[in-house]
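Student: Coordinates only, no sequence provided:
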């Protein structure tokens, strides 16, 4: 159940969409909204005070424009963004953190990752990245299934977030040395891999704690990017739910390469859930 939603805003138009989506979700679930922004605490105190007033006025105007409930709260904090947002998430007991699409900074992102990447690593609650204009509740949700606890958590959260939406799932099967084993991409050459993957999926589906109503995906012997692209086009999803986890022990992000790619360049609104 979603009772408290934290929106982390950088006061840009990208964040305005995050506020609008949070308002829509709050109305749908009867939740309370807290909108916050973070100011650099290294700035002089007089500058911080001026920025605080401007930020409060800006966020109040955005909330009014989005027709937010009168009990929506605004808070301006000074500090390092990720740590400060994580602390506020714990303080208010947020069930969901909502962000706008980040401003690309190629050099910095290469070494430090995007703010959302770092937030997903730091937070224990689901994070929603809002890319698209808000016109209605989510109508179609796409969920990736990779037989992990995190994909189940993502599916469960998405279905709770958008209870009226159509749910579609997909499952991609990696074929090692595909160019040598199945040069002609024939079903005959791919069949053994699909059969093995189907057995694993069937066995996992029997024992996993599946959220009620989550549809079983069909097996697709292709790269996860290709399968995702096809599934997104076929489903017309306006929300992609993704479980965040890393398969490599030395992964610096602990998110997984596909998840990182989606965070940096989302194709629609993105819900990232840690398992």
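Tutor: On my side now, so go ahead. Keep in mind that this is a model prediction, so the values were computed, not measured.

Student: C-alpha from now on. contacts and neighbour counts both.
Tutor: OK.

Student: And the strands in the protein?
Tutor: Secondary structure of the chain (DSSP state E): strands at 4-8, 32-39, 73-78, 96-100, 127-130, 140-144, 166-172, 219-220, 239-244, 269-274.

Student: helices or strands up against the second one?
Tutor: Spelled out, that is strand 32-39. Contacting strand 32-39 under the criterion 3 or more C-alpha pairs under 8 Å, 6 or more residues apart in numbering; DSSP states H and E are the following elements: strand 4-8, helix 13-29, helix 45-65, strand 73-78, helix 81-92.

Student: Included below, for side-by-side comparison, is a second structure:
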């Protein structure tokens, strides 16, 4: 999706790089910003499509039938594996009560959504994957590791035991018991990281796992900034506008704090539109088990 501005076309460049990596068809849709419909949109979109196809050597299809509304994007998204759009922030009543455009789009589509902030000068070099230890986490790691065969991937988990520790202190539980509880949480997190090793394929040479303590969204965004990861991958449970408005969501809070690109993957994301044969190998699993596991001091 692009509004045909220089900033909006960065999403097209990023999508083109991913299309090259996966030998995929790139579909470009014109999505005008509020009250900024271009009269030359059709010709500009055709020119952009030709330039992208020539520069990257990918098959490009321009989507001109739709008006760029979220409903149009969702309808087109039924036939794609990934939606790429620019990070945009609206200050409207609709955005306040129903969420920003990307949040509303996530309720309509069944595929991952990539929100871009950074210029797409090269392929992703570092990818950070924020995980919990639900069954959906394995699919999240598998997807992240398949995005770019040469990227360094870091699996990140934030321990959220602070609330429980506060309740224990309120109940006058000794510090020794609280420390033991914290260490038990760390051990469970380490076991969870090992459980995720089956998601890595044989191409992955640079693996890293990190555990820290604190709010998952805040810690994930901070870790992305500290490690200079261009992409942060997070999952999102299916929710309503009311639930997101009252309780917020991990994806929403990450988008608010992140300084790089963010890939949001619905927990119930549908299967790819084409079969991808990337079986994990015993060597890859062994590499992951031997990969460094970094545990922040504050987690202990």
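Tutor: Sure, I can see it. Small disclaimer: the values here were computed from a predicted structure and weren't measured.

Student: what residue of the first structure takes the place of residue 163 of the second structure?
Tutor: Applying TM-score structural alignment, one finds that residue 163 of the second structure aligns to residue 176 in the first structure.

Student: And for residue 86 of the second structure?
Tutor: Counting by TM-score structural alignment, residue 86 of the second structure lines up with residue 100 in the first structure.

Student: Can you tell me the number of residues neighbouring that match?
Tutor: 26 (other C-alpha atoms under 10 Å).

Student: How about residue 254 of the first structure?
Tutor: 18.

Student: That one against residue 245, yeah?
Tutor: Yes: Residue 254 of the first structure is within contact range of residue 245, at 5.7 Å (criterion: C-alpha atoms under 8 Å).

Student: circling back: I'd like the strands of the first structure as a markdown table, with distance to residue 15 of the first structure appended.
Tutor: Output for these, formatted as a markdown table (distance: least, C-alpha to C-alpha, whole Å):
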| stretch | distance to residue 15 of the first structure |
| --- | --- |
| strand 4-8 | 8 |
| strand 32-39 | 10 |
| strand 73-78 | 14 |
| strand 96-100 | 4 |
| strand 127-130 | 8 |
| strand 140-144 | 22 |
| strand 166-172 | 26 |
| strand 219-220 | 36 |
| strand 239-244 | 17 |
| strand 269-274 | 13 |
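
Student: To residue 233 of the first structure, which of these lies closest?
Tutor: strand 140-144 (10.3 Å; C-alpha to C-alpha).

Student: quick one, the closest one and strand 166-172 angle?
Tutor: Counting by axes from the mean of the first three to the mean of the last three C-alpha atoms, to 10 degrees, strand 140-144 of the first structure points 20 degrees away from the direction of strand 166-172.

Student: show me the contacts for the aligned partner of residue 132 of the first structure in the second structure.
Tutor: With TM-score structural alignment as the criterion, the equivalent of residue 132 of the first structure in the second structure is residue 118. Counting by C-alpha atoms under 8 Å, 6 or more residues apart in numbering, residue 118 of the second structure touches 10, 230, 260, 261.

Student: Show me the two of those residues that sit farthest apart.
Tutor: Maximum pairwise distance among the contacts of residue 118 of the second structure (C-alpha to C-alpha): 14.0 Å, between 10 and 230.

Student: residues in contact with whatever residue of the second structure lines up with residue 58 of the first structure?
Tutor: Per TM-score structural alignment, the equivalent position to residue 58 of the first structure in the second structure is residue 44. The contact partners of residue 44 of the second structure, by C-alpha under 8 Å, 6+ apart, come to residue 4.

Student: likewise residue 151 of the first structure?
Tutor: Neighbours of residue 151 of the first structure in contact, by C-alpha under 8 Å, 6+ apart: 143, 144, 145, 242, 243, 244, 273, 275.
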